[in-house]
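Undergrad: Return atomic coordinates for the entry below.
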Amino acid sequence: MKVGFIGLGNMGQPMASNLRAAGHELAVYNRSREKAEPLRQQGARVADSPADAARGAEVVFSMLADDGAVEGVVFGDTGLLVGLGRGALHVSSSTISVALSERLTEAHGKAGQRYVSAPVFGRPEAAQAKQLWVLAAGAKEDVERCRPLLEAVGRGLTVLGERPSAANVVKLSGNFLIASMTEALGEAFALTRKSGIEPQVFLSLFQSVFARSPIFERYAELIAREQYEPAGFKLRLGLKDVRLVLEAAGAAEVPMPLASLVRDHFLEGVARGMGDKDWAALGALAAERAGLDEPGSK
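TA: The predicted structure is shown next:
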């Protein structure tokens, strides 16, 4: 299949590489062109713009940091909306707002194009190992059309109906679970550490009794080891996601008081200069509030 891929960051790079390894013809675009070099060496064509990456593609993926980045590559004179052919499909794997997903659905529909929202769960190491869990929502025939591509980047796929923004609601809800769990882990490790229990001992207990998910276990390991760099997922992006959760909750008239608390803790981390650390650094903030560490010291 002829595939375009836009956004070659920590997640996009391994996802695009897995698509290429699966035998698909690939055109890639990234604002920093040097990040496209590994894909060029695998035989991908390096495009000059989002429109160029989309031109001639049957399906074009976008994997970008936030709403602003997605808007920047979709709209405008060199955006993928210009380059994507009628009937061709845009698969958005970015974690974006429900409102933007609905706007993309409308814009692609007006252009005679197709749109599927397909955000993913997993960190960069999971993307490299093809262990992502993929969500997908859109017209049934569009999801089926891109199913082989989605299966090429992950270990599982959950289809969430024909309204693309449903996948964004579920992705944001899942990220809220991770954020809340990370906050709880940080507080639990801070309490046990201050009570004289070695983090590795509590981690071992957590792994034996509580952990049934590689996601939970990985964040417990990062907090126990105070390993917040390099960031697999930046704390400032966690703040963005929790803000989007609260935005969606407000639109749906769903009170989420814990989400407001977690947002404030993310905001505290960004304000203290920790925005580029892994979002597991909520554990560092919990330790600092307990008088154990200086913020951002690890």
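Undergrad: From now on I want contacts and neighbour counts done on CA atoms only, so please keep to that.
TA: Will do.
Undergrad: Strands of the chain, residue ranges please.
TA: Assigned by DSSP state E, the chain shows strands spanning 2-6, 25-29, 45-46, 59-62, 89-92, 114-117, 120-121, 132-136, 154-159.
Undergrad: Which residues outside the last one are in contact with it?
TA: Read that as strand 154-159. With contacts defined as C-alpha atoms under 8 Å, 6 or more residues apart in numbering, strand 154-159 is touched by Ala127, Lys130, Gln131, Leu132, Trp133, Val134, Leu135, Ala136, Ala137, Leu150, Glu151.
Undergrad: just those residues now: which is nearest Gly4?
TA: Lowest distance from Gly4 to the contacts of strand 154-159 (C-alpha to C-alpha) belongs to Leu150, with 13.5 Å.
Undergrad: Let's see this one next, to set against the first:
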Amino acid sequence: MGMKVGLGMDVGLIGLGRMGRGMAASLVRAGHGVRVWNRSPGAADGLAGVTPVASAAEAFAGDAAITMLADDAALRGVIVEGGLLDGDRRPGLHLSMSTISVALAQDLAAIHARAGVPYIAAPVFGRPDVAEAGALNIVAAGDPEAIARAQPLLDAMGTRTWGFGPEPHRANAVKLAGNFMLIAAIEAMGEAAALAEGHGVTGADLLDLLTSTLFASPVYKNYGGLIAARRYEPPGFNLKLGAKDVGLVLSAAGAAGVPMPFASVLRDNLIEAIGHGDADKDLAALAEVARRRGRPA
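TA: This is a model prediction of the structure:
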């Protein structure tokens, strides 16, 4: 992943949350020209090498535009309701990297096709520190020729691009399936830790054993460490966003006629955690639901 001197692309990036900032830094480091716009001003402060622009339309231009927004409403508001596809200066392609619903992904693919702007869904796996390091796993689907043109950008932001065919929404289905498994892992660790604690074993000792042996994988190790330490702030990915994602999982499952009973349980437990005041804590705080139930005040 060395510097791509002389091969830099002209890129607009819309959305400078913690993930977007890390992605912008990775693009700059790889030699691309990066214009940035965020709905709230000041988001580009302290971000070296980028060019802040005054409107979303100025960012939605050049060789490629990248969107990394919080949810369906934000993406629809900026791209569709904001009329960006009606403008004169449209980008060579649009890389949509947000975690959004399958239904919106299908709508956006059709809207972009009518506008003549290639649309690639490219959601990512990785927390903000992984984005900052340019080490994301990127799930891409869309027109193969457009993905090939976007590859230098994908290579700057990720260690690997995983292709899932020509229909963009398939990448979003993969992202939602992955997030479901991640949240289910947190729930499993929370329940297992509560069981151990009910018999005089600390959750930390149990999780140290299991995440070093049977479950020695990144999700279990990273989230297991947070659960063991009960360290839920600052959040890498907050619980409220996790609840949003499980809602998207259930919508996509319903549309495909696929029952997901575990996802329904996760949704209810996330709602309980939010009701308890944990919305802005790390997703790992879901483990506290099982702990509280097993140790009622």
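Undergrad: returning to what we had before: redo the strands of structure 1 as CSV? Include distance to Leu205 of structure 1.
TA: Formatted as CSV, those follow (distance: least, C-alpha to C-alpha, whole Å):
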stretch, distance to Leu205 of structure 1
strand 2-6, 42
strand 25-29, 44
strand 45-46, 48
strand 59-62, 40
strand 89-92, 39
strand 114-117, 38
strand 120-121, 25
strand 132-136, 26
strand 154-159, 28
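Undergrad: could these go into a markdown table alongside mean neighbour count?
TA: Putting these into a markdown table (neighbours: other C-alpha atoms under 10 Å) gives the following:
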| stretch | mean neighbour count |
| --- | --- |
| strand 2-6 | 27 |
| strand 25-29 | 26 |
| strand 45-46 | 20 |
| strand 59-62 | 27 |
| strand 89-92 | 27 |
| strand 114-117 | 28 |
| strand 120-121 | 22 |
| strand 132-136 | 25 |
| strand 154-159 | 16 |
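Undergrad: how about stretch 22-29 of structure 1, which residues of structure 2 does it hit?
TA: Mapped onto structure 2 using TM-score structural alignment, stretch 22-29 of structure 1 covers residues 30-37.
Undergrad: So what's the gap between the matching stretch and the chain middle?
TA: How far stretch 30-37 of structure 2 lies from its chain's middle: 20 Å, per C-alpha atoms, centre = their mean, to the nearest Å.
Undergrad: Next: stretch 281-292 of structure 1.
TA: That offset, for stretch 281-292 of structure 1, works out to 25 Å (C-alpha atoms, centre = their mean).
Undergrad: which one in structure 2 is aligned with Gly4 of structure 1?
TA: The alignment partner of Gly4 of structure 1 in structure 2, by TM-score structural alignment, is Gly12.
Undergrad: Wait, that match touches Ser55, no?
TA: No. Counting by C-alpha atoms under 8 Å, Gly12 of structure 2 does not reach Ser55; the two are 10.9 Å apart.
Undergrad: list residues touching both of these two?
TA: Jointly contacting Gly12 of structure 2 and Ser55 under the rule C-alpha under 8 Å, 6+ apart are Trp37.
Undergrad: Ile197 of structure 1 versus the residue most central in space within structure 1, what's the distance?
TA: Taking C-alpha atoms, centre = their mean, the centroid of structure 1 lies closest to Thr95, which sits 5.1 Å from it. According to C-alpha to C-alpha, to the nearest Å, Thr95 of structure 1 and Ile197 of structure 1 sit 37 Å apart.
Undergrad: repeat for Val254 of structure 1
TA: For Val254 of structure 1, the distance to Ile197 of structure 1 equals 39 Å [C-alpha to C-alpha].
Undergrad: what do you get for Ala184 of structure 1?
TA: Distance of Ala184 of structure 1 to Ile197 of structure 1, given as C-alpha to C-alpha: 17 Å.
Undergrad: Please say which of those two ends up with more neighbours.
TA: Ala184 (16 against 13; other C-alpha atoms under 10 Å).
Undergrad: Now do the same for that one: its match in structure 2.
TA: Alignment note (TM-score structural alignment): Ala184 of structure 1 maps to Ala188 of structure 2.
Undergrad: now swap in Ser117 of structure 1 and tell me
TA: Under the alignment (TM-score structural alignment), Ser117 of structure 1 pairs with Ala121 of structure 2.
Undergrad: quick one: that match and Ala171 touch, right?
TA: Yes. Ala121 of structure 2 is within contact range of Ala171, at 6.1 Å (criterion: C-alpha under 8 Å).
Undergrad: who touches both of the two?
TA: In contact with both Ala121 of structure 2 and Ala171: Val139, Ala140, Ala141, using C-alpha under 8 Å, 6+ apart.
Undergrad: could the residues you listed go into CSV alongside distance to Gly22 of structure 2?
TA: Shown next, in CSV, are the shared contacts of Ala121 and Ala171 of structure 2 (distance: C-alpha to C-alpha, whole Å):
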residue, distance to Gly22 of structure 2
Val139, 17
Ala140, 19
Ala141, 22
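Undergrad: sorry, back to before: tell me how far the residue nearest to the centre of structure 1 lies from Met63 of structure 1.
TA: Distance, Thr95 of structure 1 to Met63 of structure 1, by C-alpha to C-alpha: 8 Å.
Undergrad: on that earlier part again, could you point out which of the strands of structure 1 sits nearest Val201 of structure 1?
TA: Val201 of structure 1 sits nearest to strand 120-121 of all these, at 28.2 Å, using C-alpha to C-alpha.
Undergrad: Give me the residues contacting the closest one.
TA: Ser93, Ser94, Leu132, Trp133, Val134, Leu135, Lys171.
Undergrad: now with 7 Å?
TA: Here strand 120-121 of structure 1 makes contact (C-alpha atoms under 7 Å, 6 or more residues apart in numbering) with Ser93, Leu132, Trp133, Val134, Leu135.
Undergrad: Surely Ser96 of structure 2 and Leu69 touch.
TA: No. Using C-alpha atoms under 7 Å, Ser96 of structure 2 is not in contact with Leu69; the gap is 8.9 Å.
Undergrad: about what we covered before: so which of the contacts of strand 120-121 of structure 1 would you say is closest to Val73 of structure 1?
TA: Of the contacts of strand 120-121 of structure 1, the one sitting nearest to Val73 of structure 1 (C-alpha to C-alpha) turns out to be Ser93, at 13.4 Å.
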